[in-house]
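S.K.: Below is the sequence, then the predicted model.
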Amino acid sequence: MQYHHRLATREDLPAIVDIYNSAVLARSSTCDLEPVTVDSRQEWFDRATTERHPIWVGYEPHSPETVTGYLSFEPFLNGRPGYDVTSDLAIYLHPAHRGRGQGRDLLRDAITYAPQLGVRTLATTIFANNEASLRLFRSHGFQEWGRLPGVADLDGTIHDIVFVGRPVSSTA
């Protein structure tokens, strides 16, 4: 199945929060330890701009109103202007839509679209034991740029983080 995406709207925020919270509870792809609320994510959503840091929501072709995942182009590191040529990608998928090609479709389109945002480099951090995400990013040309040993503690389980990235161009 091929997924599609569109820019997120305010009406999508509850679905985005639900998807993110499924990752929080799974302890597989975020360091938040408690579920977030729509209110607590409103400022994050409002800071996202279509010009620099858009949020896309994924959906199946027959149901564009049903959010099945999302991708956000986040400011890199601390968001200082010198880092504007780099975007930190975040991809989260609804549990029922993992392993079905949605991550592949979102990531492929993000790589192609990044130059239109003025982005020359894409990067992200992934738990070292999250083989599915590592495989996804490697299959799209991301390389390991570093490993941060033991930097995450999720309820007493220590995790290494793998830092991956890749350059992009108008011919990516």
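M.R.: Structure's in. What do you need? Numbers count the residues shown, from 1 in each chain.
S.K.: going forward, measure contacts and count neighbours with C-alpha atoms only.
M.R.: Will do.
S.K.: can you map out the helices along the protein?
M.R.: Using DSSP state H, the helices of the chain run over 13-26, 38-47, 102-113, 131-139.
S.K.: Mean neighbour count added to these, as CSV?
M.R.: Compiled in CSV, the helices of the chain are given as follows (neighbours: other CA atoms under 10 Å):
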stretch, mean neighbour count
helix 13-26, 19
helix 38-47, 12
helix 102-113, 18
helix 131-139, 16
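S.K.: Need the ones you listed in JSON lines (columns: distance to residue 169).
M.R.: Output for these, formatted as JSON lines (distance: least, CA to CA, whole Å):
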{"stretch": "helix 13-26", "distance to residue 169": "29"}
{"stretch": "helix 38-47", "distance to residue 169": "25"}
{"stretch": "helix 102-113", "distance to residue 169": "8"}
{"stretch": "helix 131-139", "distance to residue 169": "17"}
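S.K.: Ok, which of the ones you listed comes nearest residue 2?
M.R.: Nearest of these to residue 2, taken as CA to CA: helix 102-113 at 7.0 Å.
S.K.: adding another structure so you can compare the two:
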Amino acid sequence: MAYVIAKKKNTDEKPFDYLPKFHTLRDGTEVILDYYDNQDEEETYRILKDIVDDGQSYPQETMETIQEFKDYYLSHDAFVVRQAQTAEVLGAFYIKPNFPGRCSHLSNAGFIVKPSARRKGIARFMAQNYLYMARDLGYKASMFNLVFVNNEGSLKLWRDLGFVEIGRIPNAGNLKGVGFTDAVQFYYDFATLPQKQ
């Protein structure tokens, strides 16, 4: 039987004094990394639903309702990148324990970027901040369980940021239009991070 990770208790706590964080993308677009807010629900859900429907990078086969999205994506800490002028959600990520109990010091994260906003540096901006944010939430390390080998952009990003490949799972996912595909597992020890960003 698979383990269950308890949902984080609802609080209005905002643990980071460095959010919101402003950033300029490669194309000159001004963006803001901030806490997920209920106003982001529809846009964030739509981005994840489209990615799940595409069937190439997330293990779920469907994401049909906002409640499914909330149960999965919002169980712990969630953050968004908004376009500074319009507040449009361009990307998002969650941070949560990868395992329960005695192993809950290992974090996991899920990153999504709106298709029209890709290849502008949003994923790298989120990933670089994730390392510090997860550490500042008290996690000791990060472990990604399923980075499918066809997701070349994600593989490159984690390697560039210094993640260590700790394993490869043969035929881990039956991806849409591709078939059975291997997945790489990545690990990052937060003790190796410089103290400040």
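M.R.: Right, received. Where do you want to start? If you're wondering where the values come from, they're calculated on a predicted model, not measured in any experiment.
S.K.: And the strands in the first structure, which stretches?
M.R.: Assigned by DSSP state E, the strands in the first structure fall at 4-7, 55-59, 69-75, 86-93, 121-127, 143-154, 157-167.
S.K.: Show me the one of the helices of the first structure that comes nearest residue 60 of the first structure.
M.R.: Taking CA to CA, helix 102-113 is the member of these nearest to residue 60 of the first structure, at 9.0 Å.
S.K.: Just to confirm, what residue range of the second structure does the closest one align onto?
M.R.: Alignment of helix 102-113 of the first structure against the second structure: residues 122-133, by TM-score structural alignment.
S.K.: rewinding a little: quick one: closest of the strands of the first structure to residue 29 of the first structure.
M.R.: Closest to residue 29 of the first structure of those is strand 121-127 (CA to CA; 6.3 Å).
S.K.: other SSEs contacting the closest one?
M.R.: Here strand 121-127 of the first structure touches strand 86-93, strand 157-167, going by 3 or more CA pairs under 8 Å, 6 or more residues apart in numbering; DSSP states H and E.
S.K.: mean shift between the first one and the second structure?
M.R.: Translated: strand 86-93 of the first structure. On superposition with the second structure, the mean distance recorded for strand 86-93 of the first structure (mean CA distance after the TM-score superposition for the first structure) is 0.7 Å.
S.K.: Check which residues of that strand are buried.
M.R.: By 16 or more other CA atoms under 10 Å, the buried positions in strand 86-93 of the first structure come out as 86, 87, 88, 89, 90, 91, 92, 93.
S.K.: What span of the second structure is it aligned with?
M.R.: Strand 86-93 of the first structure lines up with residues 106-113 of the second structure when matched by TM-score structural alignment.
S.K.: follow-up on the earlier one: just name the closest of the buried residues of strand 86-93 of the first structure to residue 17 of the first structure, please.
M.R.: Distances from residue 17 of the first structure to those, taken as CA to CA, are shortest for residue 92 (10.1 Å).
S.K.: Touching, that closest one and residue 19? I think so.
M.R.: Yes: using CA atoms under 8 Å, residue 92 of the first structure is in contact with residue 19, at 6.7 Å.
S.K.: Quick check: neighbours shared by those two?
M.R.: Counting by CA atoms under 8 Å, 6 or more residues apart in numbering, the contacts common to residue 92 of the first structure and residue 19 are residue 69.
S.K.: From residue 90 of the first structure, how far out is residue 168 of the first structure?
M.R.: 16 Å (CA to CA, to the nearest Å).
S.K.: ditto for residue 140 of the first structure
M.R.: Distance, residue 140 of the first structure to residue 90 of the first structure, by CA to CA: 15 Å.
S.K.: The alignment partner in the first structure of residue 38 of the second structure: what's its closest spatial neighbour, skipping adjacent residues?
M.R.: Applying TM-score structural alignment, one finds that residue 38 of the second structure aligns to residue 10 in the first structure. Distances taken as CA to CA, 6 or more residues apart in numbering place residue 45 nearest to residue 10 of the first structure, at 7.9 Å, with adjacent residues excluded.
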